[in-house]
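1. Following is a predicted model, sequence given first.
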Amino acid sequence: MTMSHVGPATKGAAPAPAPRRHIAPRTVDTLVQVSVIVALAAFWEFGARFGALNPFLLPPLSTVLVRLWTDLLSGVVLVDLGLTLYRALSGFLIAALIGIPLGIVMSRSKAVRWFFDPLISVGFPMPKIAFLPIFILWFDIYDTSKIIMVAFSCFFPIVAATYAGTTALDKWPIWSARSFGAREHEILWEVHLPMALPQILTGLQVALPVGMITTVVTEMLMGGRGIGGAMITAGRFADSVGVFAGIVEVIILGFVVVKSLEYLRARLLIWHPETRR
């Protein structure tokens, strides 16, 4: 083969351009979220430092973080966080242990659904905190009434989500399992629950922040140790730094708890299309 047979494209061929690197959408979302938080924190700090905001009503963020660090070293924060987390998770687990089986039974039994459906429909939109005086009268002013109040608040979204998830199921997998001779309890564990699991987990993700909010509110109303109790005590003594330190503690605790449940959802639904996306 001579050089005359070499085409012009072969002689002057330029190297192929390097493929462009695309930033993942999740990375972009994370950067945007971090940027918004940093901007709000900077506005809070400099606004309070330079007089744009009243430093008593809104103390500088650095002062709040110093108080938080001091309380952390003394162990006060750990005790308050531990008590609040214990009450929130205890009530949440009680609600889940009762609400998930009840939602499943309601979807499979007309008699149970006939009895509980009006109660769930009436109780769901009600302000649950209105029952706190009743729980205090029935139980005590310590952890029992607080935990029951949290469980009562978390119960309704869990039952509603479980009932909706186990009712609106595709019939074809159920019919296929029955055609292969599967028994009803096998269909329940191997077909119903896996198919309804995304909806059940959604109900749990709705109920957990509700439980956190209810815990802090009950601690504020009833007093004692805990994040809510510490915040209301600081407010009574006009300690605005202590109040905002409690708010930061609630934000951090809520973020960690919610993200932990999201991670658990991703692990439990590793087979589901939503996790693959």
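-> Perfect, I can see it now. Residues are numbered from 1 along each chain as shown.
2. Please make it C-alpha for all contacts and neighbour counts, starting now.
-> Noted.
3. now residue 90, nearest residue through space, not along the chain?
-> residue 147 (6.4 Å; Cα to Cα, 6 or more residues apart in numbering).
4. Check whether that neighbour really touches residue 91, as I assumed.
-> Yes: assessed by Cα atoms under 8 Å, residue 147 is found in contact with residue 91 at 4.8 Å.
5. the more surrounded of those two?
-> Taking other Cα atoms under 10 Å, residue 147 and residue 91 do not tie; residue 91 has more neighbours (28 against 24).
6. how about the residue nearest to residue 90, what does it touch?
-> 87-88, 90-91, 215 (Cα atoms under 8 Å, 6 or more residues apart in numbering).
7. Redo those residues as TSV? Include distance to residue 137 and secondary structure.
-> Listed next are these as TSV, based on distance: Cα to Cα, whole Å; DSSP: H, G, I helix; E, B strand; the rest coil:
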residue	distance to residue 137	secondary structure
87	19	helix
88	21	helix
90	20	helix
91	18	helix
215	18	helix
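8. Need the max-distance pair from the residues you listed.
-> With Cα to Cα as the measure, no two of the contacts of residue 147 lie farther apart than 90 and 215, at 10.5 Å.
9. Looking at these two, which has the bigger crowd around it?
-> Ranked by neighbour count (other Cα under 10 Å), residue 90 and residue 215 place residue 215 first, with 28 against 18.
10. ok, and here's another one to check against it:
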Amino acid sequence: MSDAALPGAAPRTEPAPGARPVPFRGGGFRPTPRRWVGPLVFAALFAAWEAGSRMGWISPIVLPAPSEALEAFSNLARSGQLALHLQASLSRLVQGWIFGTLLGIAVGFAAGLFSLARAGIVPLVAAFFPIPKIALLPLFIIWFGIGEESKVATILFGTFFPTVIAVYGGVDGVDRGLVRMGQSFGLSRWSIVRKIILPGAMPAILSGFRISASIAIILLVAAEMIGAEYGIGAYVLLAGNLMATDQLVAGVAMLSILGLTVSWLIGRLEKRVLRWR
């Protein structure tokens, strides 16, 4: 007997002529990769910039053409100065970011897992995080000297606080039902942290890495502008003082490439660590 013959059964409705089927939405709004869009946008922007400069719409004094900035970049590479500036900046950035991140992860997990640590850490982070970290560079120079230590300390201090907030927020946002389920199965505290809390907090932690890396690059440039012989920040400051806009744009381009590289590396880390999503 068909369903339509059953007493009380709702009659079947046939789709209207010409009606389109509803697309399947089981992907959870997962973004589809479009690898060509980003390079195409950059190419269109630079092409418009170059065309505007060659046609005289953009003054070379105000903003030089991309070809002029590329020539300044090539001259910098041929002279050997590019390697010196990059080596100095990357050394400071890597040291400050890694040490600040490791310390921030430890303190953030302590605040997220232990009530006593949370009561002492959260007010301190709320008090110190809004302070512009570059304003503390003179104090770091007094403490550590004018050398590399003060610059690394500035980057470390600026990286530490957003990492603490990201880790603490990620740990605190893990579903408590999953934690209770782990406890009901007799998992130890360390197993719960390793198998439930850490994977659940990892998306927030990696988002914090992106923010802290951007802050680290900003502080790197500011610290090098105040007192450094070599570094991208020192090169940009010197180019600005000499009104060499082509070199200035080349230095800004180096910072942009550095930021894109860091973002790509963190993106690769996300794909590897968050494969379970």
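-> Here it is on my side, so go on. If you're wondering where the values come from, they're calculated on a predicted model, not measured in any experiment.
11. Superposed, what's their TM-score?
-> TM-score of the superposed chains, computed with TM-score structural alignment, normalised by the length of structure 1, equals 0.84; 247 aligned residues with a Cα RMSD of 1.6 Å.
12. still on that earlier bit, what residue of structure 2 matches up with the residue nearest to residue 90 of structure 1?
-> Under the alignment by TM-score structural alignment, residue 147 of structure 1 pairs with residue 152 in structure 2.
13. Check the spacing between its match and residue 263 of structure 2 real quick.
-> 21 Å (Cα to Cα, to the nearest Å).
14. same check, this time on residue 82 of structure 2
-> The gap separating residue 82 of structure 2 from residue 263 of structure 2 is 22 Å, by Cα to Cα.
15. higher neighbour count, the two?
-> Ranked by neighbour count (other Cα under 10 Å), residue 82 of structure 2 and residue 263 place residue 82 first, with 20 against 17.
16. Determine which residue in structure 1 is aligned with the more buried one, please.
-> In structure 1, residue 82 of structure 2 lands on residue 77 (TM-score structural alignment).
17. And the next helix or strand past the helix or strand where residue 240 of structure 2 lies?
-> If you go by DSSP states H and E, residue 240 of structure 2 is part of helix 232-241. Counting by DSSP H and E, the next helix or strand C-terminal to helix 232-241 of structure 2 is helix 245-273.
18. Helix 232-241 and that next one, what's the angle between them?
-> 160 degrees (axes from the mean of the first three to the mean of the last three Cα atoms, to 10 degrees).
19. So which bit of structure 1 is helix 245-273 of structure 2 matched to?
-> Mapping helix 245-273 of structure 2 onto structure 1 (TM-score structural alignment) gives residues 240-268.
20. List the buried residues in the matching stretch.
-> Judged by neighbour count using 16 or more other Cα atoms under 10 Å, the buried positions of stretch 240-268 of structure 1 are 240-250, 254, 257-258, 265-266.
21. all helices of the stretch 1-150 of structure 2, in order?
-> 37-54, 66-79, 81-113, 115-128, 137-144, 148-172 (DSSP state H, counting those that start in this stretch).
22. So for residue 235 of structure 2, which of those sits nearest?
-> Across the helices of the stretch 1-150 of structure 2, residue 235 of structure 2 has its closest neighbour in helix 81-113 (7.5 Å, Cα to Cα).
23. need the contact list for residue 245 of structure 2.
-> Listed by Cα under 8 Å, 6+ apart, the contact set of residue 245 of structure 2 reads 61-64, 239.
24. export the residues you listed to TSV and tack on neighbour count?
-> Output for the contacts of residue 245 of structure 2, formatted as TSV (neighbours: other Cα atoms under 10 Å):
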residue	neighbour count
61	11
62	10
63	16
64	21
239	18
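25. Looking at those, spot the one nearest residue 107 of structure 2.
-> Using Cα to Cα, the contacts of residue 245 of structure 2 come closest to residue 107 of structure 2 at residue 239, 40.1 Å.
26. And that closest one, how close does it get to residue 80 of structure 2?
-> Applying Cα to Cα, the value for residue 239 of structure 2 to residue 80 of structure 2 is 17 Å.
27. count of neighbours near residue 199 of structure 2?
-> Counted with other Cα under 10 Å, the neighbours of residue 199 of structure 2 add up to 18.
28. Now stretch 87-98 of structure 1: buried residues?
-> Here stretch 87-98 of structure 1 shows 87-96 as buried, counting by 16+ other Cα under 10 Å.
29. which residues in structure 2 does that stretch align to?
-> Under TM-score structural alignment, stretch 87-98 of structure 1 corresponds to residues 92-103 of structure 2.
30. Looking for the alignment partner of residue 58 of structure 1 in structure 2.
-> Aligned counterpart of residue 58 of structure 1 in structure 2: residue 63 (TM-score structural alignment).
31. List the single closest residue to that match in space, sequence neighbours excluded.
-> Nearest non-adjacent residue to residue 63 of structure 2 (Cα to Cα, 6+ apart): residue 245, at 6.8 Å.
32. Repeat that for residue 61 of structure 2.
-> Counting by Cα to Cα, 6+ apart, residue 245 is the residue found nearest to residue 61 of structure 2 once chain neighbours are left out, at 7.0 Å.
33. how close does that neighbour get to residue 80 of structure 2?
-> 20 Å.
34. Now for the residue positioned nearest the centre of structure 2, which secondary structure element holds it?
-> Central residue of structure 2 (Cα atoms, centre = their mean): residue 210, 1.8 Å from the mean position. Assigned by DSSP H and E, residue 210 of structure 2 falls within helix 198-226.
35. So what's the gap between that helix and the chain middle?
-> 5 Å (Cα atoms, centre = their mean, to the nearest Å).
36. helices or strands up against that helix?
-> Contact here means 3 or more Cα pairs under 8 Å, 6 or more residues apart in numbering; DSSP states H and E; on that basis helix 198-226 of structure 2 packs against helix 81-113, helix 148-172, helix 232-241, helix 245-273.
37. That helix vs structure 1 - mean distance after superposition?
-> When structure 1 is overlaid, helix 198-226 of structure 2 sits 1.0 Å from its aligned residues on average, using mean Cα distance after the TM-score superposition for structure 1.
38. what's that helix aligned against in structure 1?
-> Using TM-score structural alignment, the residues of structure 1 aligned to helix 198-226 of structure 2 are 193-221.
39. With adjacent residues omitted, what lies nearest to the equivalent of residue 163 of structure 2 over in structure 1?
-> Correspondence of residue 163 of structure 2 to structure 1, assessed by TM-score structural alignment: residue 158. In this structure, residue 158 of structure 1 finds its nearest non-sequential neighbour in residue 203, 4.8 Å apart by Cα to Cα, 6+ apart.
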